[in-house]
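Engineer: my questions are about this predicted structure, shown below with the sequence.
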Amino acid sequence: MSRVLGAILLGVLAVVALVLFLNFRGEGRIDDAPPLTPPSGDTVARGAYLVRAGNCMTCHTDRGGAEFAGGRPIQTPFGTVYASNITPHKATGIGEWSASHFWRALHNGRAKDGRLLYPAFPYPNYTLVTRADADAMYHYLRSIPPVERPNMPHQLRWPYSTQTALAVWRALYFSPAQHEENTGQSAEWNRGAYLVRGLGHCNACHSSRNVLGASSDMMDLSGGLIPMQNWYAPSLASPAEAGVADWDLADIERLLRSGVAARGTVLGPMAEVVLQSTQHLSASDLRATAVFLKALPQSAAGAPTPPVPMTTQLAERGAKLYEQHCAQCHGPKGEGIAGAYPALAGNRAVTMPVTANLVQVVLNGGFAPSTAGNPRPFGMPPYATFLSDADVAAVLSHIRGSWGNRASAVSELAVSRQRGGS
């Protein structure tokens, strides 16, 4: 018995040793002292631009709070993670951090004291950010006003609240990496790949996740339901969802810059990304991002879904609700109004197999971002208090099966789940 227990203990120690080894890969030497001399104005300006490109302020600013002072709750299936204070306050922010500490946080997912960070902070993507860019971001954040706001303790269920569980997760799913140039592609494509895969962390939303919250491929952009938000980030590699392989580059750039284009409008979480981040990208970075997205290999589109038979009563109900609430803006035949209200006929956002976004828009409204290129966007009011779950299911089923659309019906249960936040 003692030999068996000894063998088990040795096995546990070996696993712990392996986990510790995997979690300290690529650490390197840490310079503890913050810089003594101020950086150049160009460095700070470049850092400000990169922080915008990484959309850092959105998560690190609580609603109604000071910029970058943290406190914003990020809901996850495992509990709530609170964004940290990244102002240069010495006691509650990163005022005592060195550039190496900041780099390690991005590249290795570790705080100044060596504590493992939760991947709600997207270091699995930020690990691709170059040291030079990380240093510029650091210098910009040290230039903003310090705010005294202690970090909120995370509220995670056990065992997800433990550093041991996080170390195991990292050993399974995270490896520090760096951006590698693809010599077979253009400089624009490589710049776009760096922005999309790394700083822009697009796959943090546009990929599916397993039961432990990890993506099977950190570079995957095949779409996924955003945990706890009930919005679906469509596949960027599917012509049936949000692939742009057949778009003109100018239209892709226009969508990222203004939130609206001839063939699409951003809503939901993506509207916030455009508002806070992509509209501020330089013309060259917008073009590079568009070049990369347009070049993504596209998965083959599946066969059209056959129309789902509906009873005469249900069909009449959906058509009547559409006429009462939708036709004035979207047209009696779903043709829409150019430059204002999108067409529903032939709209792939309408016919996607995943109906989460449609239900969200009907219940809670749909609003494009107010951008420099589209300062007064048209929006759709919420109908959660006007339409029952059965009403929403009926009108969406009507829209998905009319005017040449050949998509499956929406069930009342699907609407109920969205309304209930499950």
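Structural biologist: Now that the structure is in, tell me what you want to look at.
Engineer: contacts, neighbours, all on C-alpha from now
Structural biologist: Will do.
Engineer: distance from the chain centre to stretch 139-148, please.
Structural biologist: Offset of stretch 139-148 from its chain centre (C-alpha atoms, centre = their mean, to the nearest Å): 25 Å.
Engineer: likewise for stretch 393-406?
Structural biologist: With C-alpha atoms, centre = their mean as the basis, stretch 393-406 stands 28 Å off its chain's centre.
Engineer: how long is that stretch end to end?
Structural biologist: Length of stretch 393-406, first residue to last, C-alpha to C-alpha, to the nearest Å: 16 Å.
Engineer: one more to weigh against that first structure:
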Amino acid sequence: MKRKSLFALSAVVVVAAAALVPVLWSGGDNLHNGTAMAATPADQAALIKKGEYLARAGDCIACHTVRGGKQFAGGLPMATPFGTMFTPNITPDDEYGIGKWTQDDFYRAMHTGRSKDGSLLYPGFPFTSYTKVTRADSDAIYAYLRSVTPVNVPSRPHELKFPFNQRNMLIGWRTLFFREGEYKADPTKSVEWNRGAYLIEGLGHCGMCHTSINAMGGPVSSAAFAGGLIPLQNWYAPSLTSNKEAGLGDWETKDIADLLKTGVSNRGAVFGPMAEVVHNSLQYMSDEDINAMATYLKTIPQKSEAPEPLQLETSEKFGGELLKQGQKIYADNCAKCHAENGLGMPSSFPPLANNQSIQMPSAVNPIRMVLNGGYPPSTEANPHPYGMPPFAQALSNTEVAAVVTYIRMSWGNHGTAVSPQQVSDLRSAPLD
């Protein structure tokens, strides 16, 4: 058995995540430029409502709320290749939260990646994207966070390896990978397109997952949106720039919008980290903003391919044996939902035939779906989604490799065979 390199992309249909985005700030008063804000109760209520919507768009709750814990009280562990980070308390608690931060302090964290005391924030907090957020939107998010219930819980210190626990090292990182500045509209594009670009590149921080990172934890800018491995999560965020992989150029705008808003569409469904993004964030966004995001995503140009990680490759003979074995396993376990011809029953059961995500060079996500199963998110528009059961207990590593090989190579699909060793590696990997 030999290894060959693959592009860092994929998903069982489309997968992304707001996975490594711990916000690293602490405290604020209702001040602007050092002076008290003069606002009527109605004005303040409207500002808070706007801020709540924008906080949803940024998916703040995903990182700052532990499952079963107090909202925005932080404490969520975020595993990274450099150690574990813990998200902070961003409630308006004076002792441990953002109770003593001004609007200026908050905007500086969003825009420049610097804390209230001027110290540098770790790039796990996506200030490289949030720098594009306007001052008005930052102030609205601040107003909303100041309105939530204070929680008197301290933030847990990060557990980063040396030398990554030395914040002064961030000066070099910022020089290489950070460009400060609010989003500037492209005058050659429509208002809708620019709104979508602002949301995708700014609050949505989609590039955090859909762009590969290098050994220094910095984005590979030449391959922006070309797909990336989500560190330590064992999922790939697919390329959005290539129709040969998971690009959206040949999707209808409505299908993109449906996927973002509900988690399912006629082209497929979201699972894994992206399901959480839809559940926590995207389903709450207005139809106008969802359509704007879809409009922008559809026009992302072809770009350089992502760096190529390694993946096990089977021999041609063994691949043929797996394909034959996989046909029977598919008929016994999968055809009832996905149909003998692989066309499925959209949007309840996604098609596997001519499904780009099934055929992409990386087979990680299809393998994970067979092993672990999963559900699209439950959303208002799709409150009772159909899911896929796990087969980890029912199928051996070879059997999983066989059925994934079959779906990647049947009905005109152009994928390659899957190694049982790769299944074994993913079977023993953490689920989160």
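Structural biologist: Received the coordinates, thanks. Since the structure is predicted, the reported quantities are computational estimates derived from the model, not experimental observations.
Engineer: tell me how the two chains score on TM-score.
Structural biologist: Put the two chains on top of each other and the TM-score (TM-score structural alignment, normalised by the length of structure 1) is 0.87; 388 aligned residues with a C-alpha RMSD of 2.1 Å.
Engineer: show me where the stretch 201-350 of structure 1 has strands.
Structural biologist: 224-226, 231-233, 260-261, 264-265 (DSSP state E, counting those that start in this stretch).
Engineer: residues in structure 2 aligned with the second one?
Structural biologist: In the comparison with structure 2, strand 231-233 of structure 1 aligns to the range 235-237 (TM-score structural alignment).
Engineer: next: the last one.
Structural biologist: Strand 264-265 of structure 1 corresponds to residues 268-269 in structure 2, going by TM-score structural alignment.
Engineer: the matching stretch vs structure 1, average offset?
Structural biologist: For stretch 268-269 of structure 2, the mean deviation from structure 1 after alignment is 1.4 Å (mean C-alpha distance after the TM-score superposition for structure 1).
Engineer: that older thread, return the most buried member of the strands of the stretch 201-350 of structure 1.
Structural biologist: strand 231-233 (a mean of 25; mean count of other C-alpha atoms under 10 Å).
Engineer: excluding chain neighbours, what is closest to the corresponding residue of structure 2 for His280 of structure 1?
Structural biologist: Aligned by TM-score structural alignment, His280 of structure 1 pairs with Tyr284 of structure 2. Excluding the flanking residues, the one nearest Tyr284 of structure 2 by C-alpha to C-alpha, 6 or more residues apart in numbering is Arg56, at 7.1 Å.
Engineer: for the host helix or strand of that neighbour, packing partners?
Structural biologist: Using DSSP states H and E, Arg56 of structure 2 maps to helix 41-57. Using 3 or more C-alpha pairs under 8 Å, 6 or more residues apart in numbering; DSSP states H and E as the contact test, the elements touching helix 41-57 of structure 2 are helix 135-147.
Engineer: how about the helix it packs on: buried residues?
Structural biologist: For helix 135-147 of structure 2, the neighbour count (16 or more other C-alpha atoms under 10 Å) marks Arg135, Asp137, Ser138, Asp139, Ala140, Ile141, Tyr142, Ala143, Tyr144, Leu145, Arg146 as buried.
Engineer: cool, and stretch 255-262 of structure 1?
Structural biologist: Buried residues in stretch 255-262 of structure 1, counted by 16+ other C-alpha under 10 Å: Leu255, Leu256, Arg257, Ser258, Gly259, Val260, Ala261.
Engineer: of the residues you listed, which is the nearest to His206 of structure 1?
Structural biologist: Leu256 (15.4 Å; C-alpha to C-alpha).
Engineer: name all residues that make contact with that closest one.
Structural biologist: Val274, Thr278, Gln279, Leu286 (C-alpha atoms under 8 Å, 6 or more residues apart in numbering).
Engineer: hang on, the earlier thing: next, format the strands of the stretch 201-350 of structure 1 as TSV and append distance to Ile337 of structure 1.
Structural biologist: Output for the strands of the stretch 201-350 of structure 1, formatted as TSV (distance: least, C-alpha to C-alpha, whole Å):
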stretch	distance to Ile337 of structure 1
strand 224-226	29
strand 231-233	25
strand 260-261	13
strand 264-265	13
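Engineer: which of these sits closest to Asn364 of structure 1?
Structural biologist: strand 231-233 (11.5 Å).
Engineer: how close does that closest one sit to structure 2?
Structural biologist: Looks like 0.6 Å for strand 231-233 of structure 1 (mean C-alpha distance after the TM-score superposition for structure 1).
Engineer: pretty sure Leu426 of structure 2 sits against Arg368.
Structural biologist: Yes: at 7.0 Å, Leu426 of structure 2 counts as touching Arg368 under the criterion of C-alpha atoms under 8 Å.
Engineer: gap between Ala91 of structure 1 and Arg417 of structure 1?
Structural biologist: Relative to Arg417 of structure 1, and taking C-alpha to C-alpha, Ala91 of structure 1 is found at 43 Å.
Engineer: ditto for Arg157 of structure 1
Structural biologist: 23 Å.
Engineer: likewise for Pro146 of structure 1?
Structural biologist: 42 Å.
Engineer: who has more neighbours, these two?
Structural biologist: Per other C-alpha atoms under 10 Å, whichever of Pro146 of structure 1 and Arg417 has more neighbours is Pro146, with 23 against 14.
Engineer: what's that one aligned with over in structure 2?
Structural biologist: Here Pro146 of structure 1 is matched to Pro150 in structure 2, going by TM-score structural alignment.
Engineer: gap between its match and Arg67 of structure 2?
Structural biologist: 18 Å.
Engineer: likewise for Glu305 of structure 2?
Structural biologist: Counting by C-alpha to C-alpha, the gap from Glu305 of structure 2 to Arg67 of structure 2 is 36 Å.
Engineer: then Ala140 of structure 2?
Structural biologist: For Ala140 of structure 2 relative to Arg67 of structure 2 (C-alpha to C-alpha), the value is 26 Å.
Engineer: cool, Val277 of structure 2 as well?
Structural biologist: 15 Å.
Engineer: between these two, which one's more packed in?
Structural biologist: Between Val277 of structure 2 and Arg67, counted using other C-alpha under 10 Å, the more crowded position is Val277 (27 against 10).
Engineer: residue in structure 2 matching Leu117 of structure 1?
Structural biologist: Going residue by residue (TM-score structural alignment), Leu117 of structure 1 aligns to Leu121.
Engineer: report whether the expected contact of its match with Gly113 is present.
Structural biologist: Yes: shown here, Leu121 of structure 2 and Gly113 form a contact pair, counting by C-alpha under 8 Å, at 5.4 Å.
Engineer: which of the two has more neighbours?
Structural biologist: The neighbour comparison of Leu121 of structure 2 against Gly113 (other C-alpha under 10 Å) goes to Gly113, with 28 against 19.
Engineer: distance of that one relative to Phe127 of structure 2?
Structural biologist: Using C-alpha to C-alpha, Gly113 of structure 2 is found at 5 Å from Phe127 of structure 2.
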